[in-house]
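Trainee: okay, here's the prediction I keep looking at, along with the sequence it came from:
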Amino acid sequence: MFKTTLSKLFILLTCWWLSFAALGTSLEGVRIWPSPDNTRVVLDLSKAPKYTYFTLTNPNRIVVDIQGKPQDFNFTKVKNTSPLLKEIRKSSAKKPNTFRLVLELKEATKPIIFSLTPTKPYGDRLVMDLPHSAALSKTKVEISQPSSERDIVIAVDAGHGGDDPGALGKRTYEKNITLTIAKQVAAKINREKGMQAILVRSGDYYINLNKRSEIARKSQADLLVSIHADGFKNPKPRGASVWVLSTRRANSEIGRWIEKHEEQSELLGGAGEVINNTEQDLFLTRTLLDMSMDHSMNTGYGVSVEVLKELGKVTKLHKKRPEHASLAVLKSPDIPSLLVEAGFITNHEEENLLRSKAHQKKIANAVYVGIKRHFENSPPAGTYFAAIAAKSHIVQRGENLSVIAKRYGVTVSQLKRANKLKSDTLRVDQELKIPNS
């Protein structure tokens, strides 16, 4: 009898607990992150959600039912600049112990809705990705590329963004530092004749890591530079660094930490695909055999060397040579890529530096100068930089200054001045610099 009573009591307590747990899920916050071609709505919840949803037309709506305790939430205080989402409001749910949210839309869309487990600094979340139509999308690539003497196009990527804050300092989110520096790099490039920059991310929103390379590719970029601020599990490491693609996993502790942090970024950003899936690794392995990948890796390394030289003039370096890691943003086989870590945001001294406008300006200028110097020395064919690059001529038997000047469309005096010649005498196999006509 006593055992029977205990069993019944246990069952009652279990049912009560399950009922309490179901009622316990509550809405703690709402964030709306509009990007050029997508609006992301993030619901911060007290527990992992159990939910269902459906769409309605005339007018266009998305209805989400979440199992949990109905409560008051002031949606009017949620910042909303989305071109697609009109508003979020509460509605009456048909099932008990459920709260219903209705997303009013300006047009129909096919939502992608999924939950995310806690990842610092966030708890349980329900993520709703709402793709924009072509009419609403602001993703427009306007690159001027004449048939001759085209601009060198640099895609500048600000790491992280939106629901993914990146590395966390005591007072700073990495995503804010990277966007500020990236905008300054792009502005400097756009002021340089023969160069043009496009910002991969121009605001506080998240872009899937693989899509960042796609944006660079659509822009016909000659280089992708991704700006970051490093983080580590302890505050001791400091200094800027530059990373290029490795076909193997990183062999340093910092490199492994960065690779792990990139995977965490996809979780925070709520990417709908896994970076390192089998098909992609197979594709990358095959692509690495292609000469285009060799060219991209060599060019990326060449730019990184120049950028490191400039960074060393304005800040402490973590490593004096480019480091290697297997990062998604570096894996594009047809676009030379590098990742710049401006410093360790987890180091108190460097966090203060990275928050400084003067230091941000120095970092941006170093990145810009390094990129410019590389392309001045190795300009892509058909670009303005290639057209103005200093040519050279090896003197052949029977040639004189007059013949050479006529061949290159310059004057004899220009040739003599460019080569600091005091007479008209030349010797066979002498190398002459040819000035711009």
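Mentor: Cool, the structure landed.

Trainee: only C-alpha atoms from now on, for both contacts and neighbour counts.
Mentor: OK.

Trainee: ok, residue 258 to residue 301 distance?
Mentor: Separation of residue 258 from residue 301 (C-alpha to C-alpha, to the nearest Å): 18 Å.

Trainee: more neighbours, the two?
Mentor: Using other C-alpha atoms under 10 Å as the criterion, residue 258 and residue 301 rank with residue 301 on top: 23 against 20.

Trainee: so that one sits in a helix?
Mentor: Yes. Per DSSP: H, G, I helix; E, B strand; the rest coil, residue 301 lies within a helix segment.

Trainee: for it, give me its contacts.
Mentor: Shown in contact with residue 301 (C-alpha atoms under 8 Å, 6 or more residues apart in numbering): 244, 322, 338.

Trainee: what is the burial count for the closest residue to residue 47 other than its chain neighbours?
Mentor: The spatial neighbour of residue 47 that comes closest, neighbours along the chain excluded (C-alpha to C-alpha, 6 or more residues apart in numbering), is residue 25 at 5.2 Å. Per other C-alpha under 10 Å, the neighbour tally for residue 25 reads 23.

Trainee: what of the one 4 residues further on?
Mentor: Residue crowding around residue 29 was assessed by other C-alpha under 10 Å; the count is 15.

Trainee: below is structure B, check it against A:
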Amino acid sequence: MMKNNYYKFKNVALLLLALTSVATLASNQVQGVRVWPSPDNTRVVFDMAAAPEHKSFSLDKPDRLVIDLQNIKGSSNLPAVTGESSVIKAIRSSGDGNSMRIVLDLTKATNANVFSLPPTPPYGHRLVVDLPNNQPEPNLPPPTIRAARDIVIAIDAGHGGEDPGSIGPSGFYEKNITLPIARQLAQLIDRQPGMKSMMVRTNDYYIHVNRRTEIARGQQADLLVSIHADAFTSPQPRGASVWVLSLRRATTEVGRMLEQTERHSELLGGVAEIIKDSANERYLAQTVLDLSMNHSMVTAYQVAGEVLDELGKVAHLHKKEPQAASLGVLKAPDIPSILVEVGFISNPQEEKQLKSASHQTQLAKSLFTALKRHFETSPPADSLFAQQRAREHRVSAGESLSLLAQRYNVSVADLRDINQLASDSIRVGQTLRIP
């Protein structure tokens, strides 16, 4: 009798478990739809109650992407869509009570990539659709190489779009700190004769870390500055820091680049015409890449020191010396690169400070001052800064600022500004830069 009761209990338990599993499978739901357009692609994100079971396929005439979701409960109507893209005409849905078909009506054929993502705060389960623009990148002319070219600074606002970065105690996103600072830094650079900014990310969308360095290289950047806000598991750490590439990562990247023979002409610059057979001349290619990487790392370390000097005037420093790390955005062998952590968003006081427009302005100004000073001291040979640096005058007895202004056909104000003079007083033997 007891044995029979045992089997009855076991069968009931198994039945309950099976019913619970079915109920769990049928409990998914689309909770939100977000569209993130960017220059390279459009990302559509479906926020799900649980991990999605999905299949997808494309149709043409007209162009459509069809996504079938299984084990969906409730209404077959989608929530309101936030965002829009020129690639998508409409997003519609239908269902039969246990499944949902989502159709993206497209303006053109595109090679869609559909995949799921696990929960990552602030988001839960997601079904992601990436729609490449399928357009060749605009054939932008590279910066003109001439005797007095502009110094190009690539500014990378960290994170963006579906990737919010770190999240502060009040729920503020890192991506909403990095972009305003990057934009203000770009404005300051563009107002400086001889310097030109290049925004890697111009709005709120996601760019893969490898793509960021490629965008900077496409515009022949002299320096890449990636802006971030730090975070930790406890609220105590605070302060800004500046990171450069670690020697170990640099060695790894050189080895990896040697395997990518199709990119040698891009990475080796003018030497690529000489080093054509990278298989037979691997040692020569490695030497060139090592020299390039070494130059980039030395320059980046110098810039990092200048940036820390200026940041220390407007913010607490977490580390007073440049830090080395294995970070993907710093790996370009031909572009000196630094990553600036402007503070800890996980610290309540610093989060409040970093959200402040006035503090963001101070941070942008300090970055600009450091970059400008570095390139005034060590300008590229073919830049306007180099030409200006070569035009100097050593003050002799009897000379005044107004006399020199007349001689060189410039204003006294410009002489004061370029030499950072507080007054019109100059001394014998002093070297003045002439604008």
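Mentor: That came through fine. What you are looking at is a predicted structure, and each value in this text was computed from that prediction instead of being measured.

Trainee: tm score of chain vs chain?
Mentor: The TM-score (TM-score structural alignment, normalised by the length of the second structure) is 0.79; 380 aligned residues with a C-alpha RMSD of 3.2 Å.

Trainee: distance of the aligned residue in the second structure for residue 9 of the first structure from residue 19 of the second structure?
Mentor: Matched by TM-score structural alignment, residue 9 of the first structure corresponds to residue 12 in the second structure. Distance, residue 12 of the second structure to residue 19 of the second structure, by C-alpha to C-alpha: 10 Å.

Trainee: in the stretch 201-350 of the first structure, which spans are helices?
Mentor: For the stretch 201-350 of the first structure, helices defined by DSSP state H, counting those that start in this stretch occupy the ranges 209-218, 253-269, 278-287, 291-314, 348-355.

Trainee: pipe the ones you listed into a markdown table and attach distance to residue 110 of the first structure per row.
Mentor: What follows is these, written out as a markdown table (distance: least, C-alpha to C-alpha, whole Å):
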| stretch | distance to residue 110 of the first structure |
| --- | --- |
| helix 209-218 | 19 |
| helix 253-269 | 19 |
| helix 278-287 | 25 |
| helix 291-314 | 36 |
| helix 348-355 | 40 |
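
Trainee: wait, which of these is closest to residue 167 of the first structure?
Mentor: helix 253-269 (8.2 Å; C-alpha to C-alpha).

Trainee: for the residue nearest to residue 47 of the first structure, what are its contacts?
Mentor: 45, 46, 47, 48, 49, 67, 68, 69.

Trainee: which of the residues you listed are conserved in the second structure?
Mentor: Contacts conserved in the second structure for the contacts of residue 25 of the first structure, using both residues aligned by TM-score structural alignment, their matches' C-alpha atoms under 8 Å: 45, 46, 47, 48, 49, 68, 69.

Trainee: who wins for neighbours among these?
Mentor: Neighbour counts for those (other C-alpha under 10 Å) peak at residue 68, which has 26 neighbours.

Trainee: wait, doesn't it sit right on residue 18?
Mentor: No. Using C-alpha atoms under 8 Å, residue 68 of the first structure makes no contact with residue 18, being 11.4 Å away.

Trainee: what about residue 50 of the first structure, neighbour count?
Mentor: 14.

Trainee: what's near enough to touch the alignment partner in the second structure of it?
Mentor: Taking TM-score structural alignment for the superposition, residue 50 of the first structure sits opposite residue 53 in the second structure. The contact partners of residue 53 of the second structure, taken as C-alpha under 8 Å, 6+ apart, are 69, 70, 71.

Trainee: ok, for the second one, nearest residue in space, not its chain neighbours?
Mentor: For residue 70 of the second structure, ignoring the flanking residues on the chain, the nearest one in space by C-alpha to C-alpha, 6+ apart is residue 99 at 4.6 Å.

Trainee: how about the first one?
Mentor: What sits nearest to residue 69 of the second structure in space, not counting adjacent residues and going by C-alpha to C-alpha, 6+ apart, is residue 54, at 4.7 Å.

Trainee: which among the helices of the stretch 201-350 of the first structure is found nearest to residue 173 of the first structure?
Mentor: helix 348-355 (9.9 Å).

Trainee: in the superposed pair, what's the mean gap between the closest one and the second structure?
Mentor: Its aligned residues in the second structure lie a mean 1.1 Å from helix 348-355 of the first structure after superposition (mean C-alpha distance after the TM-score superposition for the first structure).

Trainee: columns distance to residue 306 of the first structure and neighbour count on top of the contacts of residue 301 of the first structure, output as CSV?
Mentor: Converted to CSV, the contacts of residue 301 of the first structure look like this (distance: C-alpha to C-alpha, whole Å; neighbours: other C-alpha atoms under 10 Å):
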residue, distance to residue 306 of the first structure, neighbour count
244, 13, 25
322, 10, 22
338, 12, 30
